[in-house]
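Colleague: need a 3D model of the sequence below.
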Amino acid sequence: MTYTATISAVGDILLHNSVYEDASIGNQQYDFTKMFREVKPYLESADITVANSESIIGGKELGLSSYPQFNSPFEIGDALKDSGVDVVNMANNHTLDRGERAILNATNYWNQIGIIYVGCAATEEESKIIKTITKNHITFSFLGYTYGTNGISAPPGKDYLVNYINLEKMKEDIQRAKEISDVVVVNVHMGNEYERQFNDFQDEIAQHLADYGADIVFAHHPHVLQPAKWYTGEKGNQTFVIHSLGNFLSGQDRLYTRIGAILQLDVKKTVTYDEFGKEHSTIEVMDPQLLPTYVKFQRWRNYEILPLYSVTNDELQNAQGIYEEIKSHMMQYMPEITFIEWEPVQ
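Modeller: The predicted structure follows:
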């Protein structure tokens, strides 16, 4: 007996002031949904979609802020929910930008709108919980970790607020996750900003995660796309790793920081029974597909996320050439990646 489910992921949701000012509809209210309109069908097409919530959604009561210490309006959460996002990673270098209050506001709001968050916890008790989603008889668990928080420490006695990269803890968490789920998905925030190739540290951490038994690794922090690669764990297991999903929505204006991607994977669960009637299952992660995306805007206004393959030369000089270069870049270690180019039904 076999079951299949699809999981997709996008990179950084990083709201610089130009982005949330563009979303303003007056009276301190915000609407980001128009920015996601062109990519919403692709996000909704998967059974589960994961995003990296890079700028904390502490809400306007704390005062909205941009680089270097971010705080975003709750309404970006509404737009992600409306676009089909099911899980957000909160563990990144900006998690503690606005302190414990922003984390509590954010976790409360994610709970309120029904989006699972990982990498952060409001209480010590919650920090011990492995969060899961079951789709099509396949249970996925989700974990999140960051290399650091820009030198800002959690309040004394509250280290549970954010998860850091710690091999012993990651190994223990993955082992606990494997006991209650079929597929372990790890979000990890690391690497060098704006570098398009992953470094030795990223490679080393990815190999450890494969050795510990993670099935899928979604990585971020560089703000540009870095290639995907299969890793073979010490037990012969195959782990899919994409080293950076880049920016999905941000106010950064360099070419490669405006290019992100929607990654989609198929997961197949095969169930068999032995002579004693005991159930055995195997998991296969397969058919990696990528939809490169482009953040279009003019003069810091009219932000919109577009499929890169549909972008014209009027919107981006040499658009097709850039698209082909991105495809080659992302296929370096995984030539079997296919690229999504279907037009949504209107």
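Colleague: from now on I want contacts and neighbour counts done on CA atoms only, so please keep to that.
Modeller: Fine.
Colleague: ok, which stretches of the stretch 1-150 of the chain are helices?
Modeller: Here the stretch 1-150 of the chain has its helices, by DSSP state H, counting those that start in this stretch, at 17-22, 33-36, 40-44, 75-82, 99-113, 124-127.
Colleague: now these as a markdown table including distance to Arg254 and mean neighbour count?
Modeller: Formatted as a markdown table, those follow (distance: least, Cα to Cα, whole Å; neighbours: other Cα atoms under 10 Å):
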| stretch | distance to Arg254 | mean neighbour count |
| --- | --- | --- |
| helix 17-22 | 15 | 20 |
| helix 33-36 | 19 | 19 |
| helix 40-44 | 24 | 20 |
| helix 75-82 | 23 | 20 |
| helix 99-113 | 29 | 17 |
| helix 124-127 | 37 | 13 |
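Colleague: which among these is found nearest to Gln264?
Modeller: For those, proximity to Gln264 was assessed by Cα to Cα; helix 40-44 is nearest, at 9.1 Å.
Colleague: would you agree Phe339 is in contact with Gln289?
Modeller: Yes - Phe339 is within contact range of Gln289, at 5.5 Å (criterion: Cα atoms under 8 Å).
Colleague: residues near Lys229, how many?
Modeller: 19 (other Cα atoms under 10 Å).
Colleague: second input sequence below; structure requested for side-by-side comparison:
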Amino acid sequence: GALRTMDVLREAGLDTTGTFKSAEESKAFLIKDIRGIKVGYLAYSYGTNGMPIPTGKEYFYNFLQKDRVLADIETLRPQVDVLMLVLHWGVEYSDLPTAEQRELARLFFEKGADIILGSHPHVLQPLEIMHVNGKEKLVIYSMGNSMGDQNGLERNSGVIISLQFTKNNKTGETNLSSYNYIPTYIHEYYDQGRRRFRLLAVEEAINAVKTGREPFLGSDKLPMLEQIWSDIDYRITQPLP
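Modeller: The predicted structure is shown next:
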């Protein structure tokens, strides 16, 4: 379950937040120093797929409640250069965010968040740059799927977001200077009779197929990979109404 997932991630050297093993752990913010820039992370979800939180363990999970998020932003903002929100929100299998999500994104940005990384819809949704308080703020409403067992190219596609920030050491101000996204695809295949899954960077996979370095995808899959790449570019950049 959730506890084992946290253990596996931490054993792999990955940090976790938004789900906690103890009340003490839930009170500590996740802050990482990345090349001299302090980045704070806050994570929340709309719910738990109908599974109740055990009695006495209310600390276990961060629910996406507006007032809670705003209070956490207010507390964490003075401690970091960059504040990132990771939000499990939105409508499953919808290509676009809701009006409420866009309003929340702007509100969270106005109160001090810099980046919002969304998930839950299982398909990609657009990336939007908002100009708030003289700064560029980035939200991607859904990054798609990075692992799973679903049908359809759109449900097996996603992106890895790359963000670059520049800090003015004289003023202490930090700004988003550039961003990029890496299109990905969940590839289901069989190896030695066993069903397996792996996450492919689409551009790398295309190059590997073309040069004969891809052991599990033949040249007949090139049109599929190129279509995935095209679809991802469209979904990420499609205009919002």
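Colleague: need the TM-score from the superposition.
Modeller: The TM-score (TM-score structural alignment, normalised by the length of structure 2) is 0.84; 225 aligned residues with a Cα RMSD of 2.3 Å.
Colleague: sorry, back to before: adding distance to Ile205 of structure 1, write the helices of the stretch 1-150 of structure 1 out as CSV.
Modeller: Formatted as CSV, the helices of the stretch 1-150 of structure 1 follow (distance: least, Cα to Cα, whole Å):
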stretch, distance to Ile205 of structure 1
helix 17-22, 33
helix 33-36, 32
helix 40-44, 28
helix 75-82, 29
helix 99-113, 26
helix 124-127, 22
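Colleague: Ala228 of structure 1 is nearest to which of those helices?
Modeller: helix 40-44 (19.4 Å).
Colleague: which part of structure 2 matches that closest one?
Modeller: With TM-score structural alignment applied, helix 40-44 of structure 1 matches no range in structure 2.
Colleague: so what corresponds to Val139 of structure 2 in structure 1?
Modeller: Per TM-score structural alignment, Val139 of structure 2 is aligned with Val241.
Colleague: what about that match, helix or strand, and which?
Modeller: strand 238-245 (DSSP states H and E).
Colleague: now do the helices in structure 2.
Modeller: 2-11, 23-26, 66-76, 99-111, 202-210, 222-237 (DSSP state H).
Colleague: so what corresponds to Ile174 of structure 1 in structure 2?
Modeller: Per TM-score structural alignment, Ile174 of structure 1 is aligned with Ile73.
Colleague: isn't that match right up against Gly112?
Modeller: Yes - using Cα under 8 Å, Ile73 of structure 2 is in contact with Gly112, at 6.4 Å.
Colleague: give me the common contacts of those two.
Modeller: Taking Cα atoms under 8 Å, 6 or more residues apart in numbering as the criterion, Ile73 of structure 2 and Gly112 both touch Leu83.
Colleague: residues of stretch 232-241 of structure 2 that come out buried?
Modeller: Ile232, Asp233, Arg235, Ile236 (16 or more other Cα atoms under 10 Å).
Colleague: and for stretch 141-152 of structure 1?
Modeller: Ser141, Phe142, Leu143, Gly144, Tyr145, Thr146, Tyr147, Gly148, Thr149.
Colleague: just stretch 52-66 of structure 2 next, same as before
Modeller: Neighbour-count burial for stretch 52-66 of structure 2 [16+ other Cα under 10 Å]: Tyr59, Phe60, Tyr61, Asn62, Phe63, Leu64.
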